[in-house]
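**Student:** curious how this folds, go ahead:
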Amino acid sequence: MKNIKSKFKILLILNTLFLLLLTSCGEKKTEEENHEEEKSENEVALTAVQFKTVGIETGVLENRNLNLVIKANGYTTVPPQNMANISTLIGGTVKDILVLEGTFVNKGKVLATIQNLEVVEMQEDYNSAIANIEYLQLEYNRQKTLSDENVNPRKVLQEVKAKLDVEKARAKASKSKLQALNMSTNGSSLVPIISPISGYVGKISIAKGAFAETGITLFEVVDNSQMHLDLNVYEKDLGSISVGQTVDFVLTNQGNKAIKGIIFGINKSFSNESKTVAVHAKINPADSKDLISGMYVSANINIKNTTVPALPKEAVVKNGDKYFVYIQEEHEEKATKENTETHQQKKGEAHTDEAVGEEEGHNEVHFKAIEVMPGTTDLGYTEVKFVEAIPANAKIVTKGAFYLLSAMKGGGEHEH
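**Tutor:** Coordinates of the predicted model:
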């Protein structure tokens, strides 16, 4: 009986150990599967045929002289002296509109005419004052002669002189009013609305027959010859900005056409709640002729030229919110080569050519995605900083990285 119990205990212990061994193996297998799954998320393999067809090229990290830039957004604009909002100093009925929106006008061009009878009274006042001045001037000369000969008292001469001065002041005031309205001292009751600058007519805010009020903008005229940029630069970047730096900017609505500018002014106060400061850059007049005030631009302010680790621009790809490059894994190549040699030995010497042809379709070249932080891009190269260190002699994919990204996502997977 004791022997039976002993054997039963031994059997129970062996079963328990067996179950623990199975559980341990299962957990280990699960860990290995999870590891393989995690590993496959940032790795991709190509067959030898795919590798040749795609034209994958590799290189090494290089030190390149690149322009460090600060990115900024902004708008095209013109200085205040090159933009005119034209109104009238006297109200009246719009008689004629002589221009159209978008047409070029020279300084002094009559844009419209306004009819107002008050200007007729101004002309009458001026002409009346001029006539009185002529009479009083003669009377003043006569009284002066008599006063010098002690014929008339000097008081009469002074009264005539006072009247003469009043009429001169009235004539000057009337003339100044007419000149402010761009009118002559003789003429019609039509007040001309004149452009104070040369430029293109913008919005026209009046209609023929309507009443034009004072202080209301009737025409907009813009001179684009002095176009410049207003760029919004954040506070953290202000210390790197200075007058004379070059700016490269593109117009998103003109096929990303690249244009250059030079910084000529930096505001000394924050322009809005976003804590940005307006930086002004002058544009070459030859490049600004097709620009319109208010165009949105994306610009790079060139800070300095420095040597940084860089790769060709197409070597860096974006996946979600992160950037990656691909390196070729050497150990995978070696294992593949050893497997190929072993397989060829098994095939035998008589079938060597067939084995090579067959293995070319199954040999794999493995690549691994490495996260990087891109910096400035210049002359076709992008500055890169690796999140984790890589081998000094790592083969980095310089051509075909986008294909590898597609393959890794499932768009370029191959059949085994």
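
**Student:** alpha carbons only for contacts and neighbour counts from here, please
**Tutor:** OK.

**Student:** isn't residue 244 right up against residue 279?
**Tutor:** No: if you go by Cα atoms under 8 Å, residue 244 and residue 279 don't touch, sitting 11.5 Å apart.

**Student:** what's the overlap in contacts for these two?
**Tutor:** Taking Cα atoms under 8 Å, 6 or more residues apart in numbering as the contact rule, residue 244 and residue 279 both touch residue 263.

**Student:** neighbour count winner among the two?
**Tutor:** A count of neighbours by other Cα atoms under 10 Å puts residue 279 above the other of residue 244 and residue 279, at 22 against 13.

**Student:** quick one: residues contacting the closest residue to the more buried one other than its chain neighbours.
**Tutor:** Closest residue to residue 279 apart from its sequence neighbours, by Cα to Cα, 6 or more residues apart in numbering: residue 266 at 4.6 Å. Each residue near residue 266 by Cα under 8 Å, 6+ apart is listed here: 242-243, 277-280.

**Student:** which one of these is nearest residue 330?
**Tutor:** Nearest to residue 330 among the contacts of residue 266, counting by Cα to Cα, is residue 242 at 47.8 Å.

**Student:** in this structure, which spans are helices?
**Tutor:** Per DSSP state H, the chain carries helices over the ranges 2-41, 48-54, 118-148, 154-180, 285-288, 330-347, 352-360, 401-409.

**Student:** quick check: buried residues in the third one?
**Tutor:** Think helix 118-148. 119-120, 122-127, 129-130, 132-133, 136-137, 139-140, 143-144, 146-147 (16 or more other Cα atoms under 10 Å).

**Student:** same check on the shortest one?
**Tutor:** Buried residues in helix 285-288, counting neighbours by 16+ other Cα under 10 Å, are found at residue 288.

**Student:** and it, how far out from the chain's middle?
**Tutor:** Relative to its parent chain, helix 285-288 has a centroid offset of 17 Å by Cα atoms, centre = their mean, to the nearest Å.

**Student:** another for comparison:
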Amino acid sequence: MKALKMISIVTVLLALFAACTTTENQQEAENAPAENQIIITAEQFTSSNMELGKITLQYFSERIRATGMIDVPPQYKADVSVYYGGTVKDVRLLAGQSVKKGATLFTLENPDYVQMQQDYLTAKSRLNYLRAEYERQKKLFAENVASQKKYLKAESDYFTVLSDFKALGQKLRLLNIDPESLDYNKVATFTEIKAPIDGYVTQVNITRGQFLSPNEVAISIVNTEHLHLELKVFEKDITKIKKGQSIRFRLPDNDTDYYEGLVFLVGQAVYSPERTINVHGHLKNEALSSQFIPGMYIEAEILVDEAQYPALPSDAVVSVENASYILVKKSFANNQYIFVQEAVKIGKSNDGYTQILNADRFGEAEILIKGAFNLIH
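**Tutor:** So this is what the prediction gives:
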């Protein structure tokens, strides 16, 4: 009787143990993540520098590659020369030095300058006498007192000297000598050559004591306030280029810093043998002009057919066996993130973003945009 009672107790205990074991296994199965779920602790999320984000609208476009240089418009360049040669008396400029319009660049001296001023003053003095004589003969001729011959002679002498006087005045102005301020006590042996524009000196081709011939370039000046882009585009791509399109460009030794510009003018001539066409662009931000120097080589992309599409950072999209996936946050509880691996259809990729063709499926869901690569399989 006691033996039967003991057997019954053992049987009940075994049944209870089996039931408990079954319940625990069921709970573990219910709490276990599905095959497309990934659990990350908050500590793992932080230590791995993971980030969450949402699908946003980004610009995508076709890229036309071009090369070119930083330049300035012709009116912002000046090669300084002289109309009348002379010996360089003084020059104190260095390449890179800034100058203001009207500032003295260098001085020239030449005995011919003295002769030109003397001729001007002589013509001015004669002109006063000849004007009076011309007016007198004109009046006498009108009154039939003087002969026509004397009147015409006075007229010829006066206008000949008047013409010489005006021409000499213009020559002096070309020497930066003001003829109106000239008198016999102010005859200069030298002339000052002035800067025609504001800017920076790029070349100094003269030295003190050198004879500078007419039209020989003495100093070059460039104003960098309005830099522009001069690009070369192959003729096969030129029909896609339009005024107002965006330009992204960089310096060859810098792979990370891009600058922005706009197409301003498309050339109308093809240059051989490269078969390229010039495209003129402006900087979007003129304040960046100080970062560039005319003549710098650049590599550029012209953005055509530009439009906005839903997109994610390219690091958020992982491709596995011809399919693409993202991790969508399902929940955050008990210091744990639960992500669901979802398939996505992708389109274009530009500037670190990838177009998501089925973006409507995810709405405002939070997505792992950094750190997904090692988690998706």
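
**Student:** so stretch 111-122 of structure 1 aligns onto which residues of structure 2?
**Tutor:** Using TM-score structural alignment, the residues of structure 2 aligned to stretch 111-122 of structure 1 are 105-116.

**Student:** and the matching stretch, how far apart are its ends?
**Tutor:** 22 Å (Cα to Cα, to the nearest Å).

**Student:** ok, residue 50 of structure 2 touching residue 373?
**Tutor:** No: taking contacts as Cα under 8 Å, residue 50 of structure 2 lies outside contact range of residue 373: 10.7 Å.

**Student:** which one's more surrounded, these two?
**Tutor:** The neighbour comparison of residue 50 of structure 2 against residue 373 (other Cα under 10 Å) goes to residue 373, with 17 against 14.

**Student:** grab the nearest non-local neighbour of that one.
**Tutor:** Spatially, and ignoring its direct neighbours in sequence, residue 373 of structure 2 is nearest to residue 318 (5.9 Å; Cα to Cα, 6+ apart).

**Student:** and residue 179 of structure 1, what's its match in structure 2?
**Tutor:** Under TM-score structural alignment, residue 179 of structure 1 pairs with residue 173 in structure 2.

**Student:** residue contacts, the most centrally placed residue in structure 2?
**Tutor:** Centroid-nearest residue in structure 2, with Cα atoms, centre = their mean: residue 283, separated by 3.6 Å. By Cα under 8 Å, 6+ apart, residue 283 of structure 2 lies in contact with 227-229, 260-262.

**Student:** ok, residue 284 of structure 1 next?
**Tutor:** Per Cα under 8 Å, 6+ apart, neighbours of residue 284 of structure 1: 260-261.

**Student:** how much space between it and residue 247 of structure 1?
**Tutor:** To residue 247 of structure 1, residue 284 of structure 1 is 11 Å away according to Cα to Cα.

**Student:** got any residues that touch both of those two?
**Tutor:** Taking Cα under 8 Å, 6+ apart as the criterion, residue 284 of structure 1 and residue 247 both touch 260-261.

**Student:** output the helices of structure 1 in CSV, with distance to residue 205 of structure 1 appended to each entry.
**Tutor:** Formatted as CSV, those follow (distance: least, Cα to Cα, whole Å):
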stretch, distance to residue 205 of structure 1
helix 2-41, 62
helix 48-54, 61
helix 118-148, 23
helix 154-180, 22
helix 285-288, 27
helix 330-347, 73
helix 352-360, 76
helix 401-409, 54
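
**Student:** most neighbours per residue, which of the ones you listed?
**Tutor:** Each of the helices of structure 1 was scored by mean neighbour count; the highest is helix 401-409, a mean of 19, by mean count of other Cα atoms under 10 Å.

**Student:** now it against helix 2-41, angle please.
**Tutor:** Interaxial angle, helix 401-409 of structure 1 versus helix 2-41 (axes from the mean of the first three to the mean of the last three Cα atoms, to 10 degrees): 150 degrees.

**Student:** OK, contacts around residue 354 of structure 1?
**Tutor:** Here residue 354 of structure 1 is in contact with no residue (Cα under 8 Å, 6+ apart).

**Student:** corresponding residue for it in structure 2?
**Tutor:** Per TM-score structural alignment, residue 354 of structure 1 is not aligned with anything.

**Student:** now do residue 152 of structure 1
**Tutor:** So, by TM-score structural alignment, residue 152 of structure 1 is matched to residue 146.

**Student:** for its match, which non-adjacent residue is spatially closest?
**Tutor:** residue 140 (5.1 Å).

**Student:** re earlier: which ones are touching the residue nearest to residue 373 of structure 2?
**Tutor:** Here residue 318 of structure 2 is in contact with 324-326, 372-373, 376 (criterion: Cα under 8 Å, 6+ apart).

**Student:** show me the strands in the stretch 201-350 of structure 2, by range?
**Tutor:** 211-212, 219-222, 228-234, 246-250, 259-271, 276-283, 297-313, 318-320, 323-333, 336-344, 346-350 (DSSP state E, counting those that start in this stretch).

**Student:** what would the ones you listed look like in a markdown table with distance to residue 27 of structure 2?
**Tutor:** As requested, these are exported to a markdown table (distance: least, Cα to Cα, whole Å):
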| stretch | distance to residue 27 of structure 2 |
| --- | --- |
| strand 211-212 | 99 |
| strand 219-222 | 80 |
| strand 228-234 | 67 |
| strand 246-250 | 57 |
| strand 259-271 | 58 |
| strand 276-283 | 65 |
| strand 297-313 | 37 |
| strand 318-320 | 33 |
| strand 323-333 | 18 |
| strand 336-344 | 18 |
| strand 346-350 | 38 |
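
**Student:** of the ones you listed, give the one that comes closest to residue 177 of structure 2.
**Tutor:** strand 211-212 (18.0 Å).

**Student:** residues contacting the closest one, please?
**Tutor:** 82, 85-88, 206, 218.
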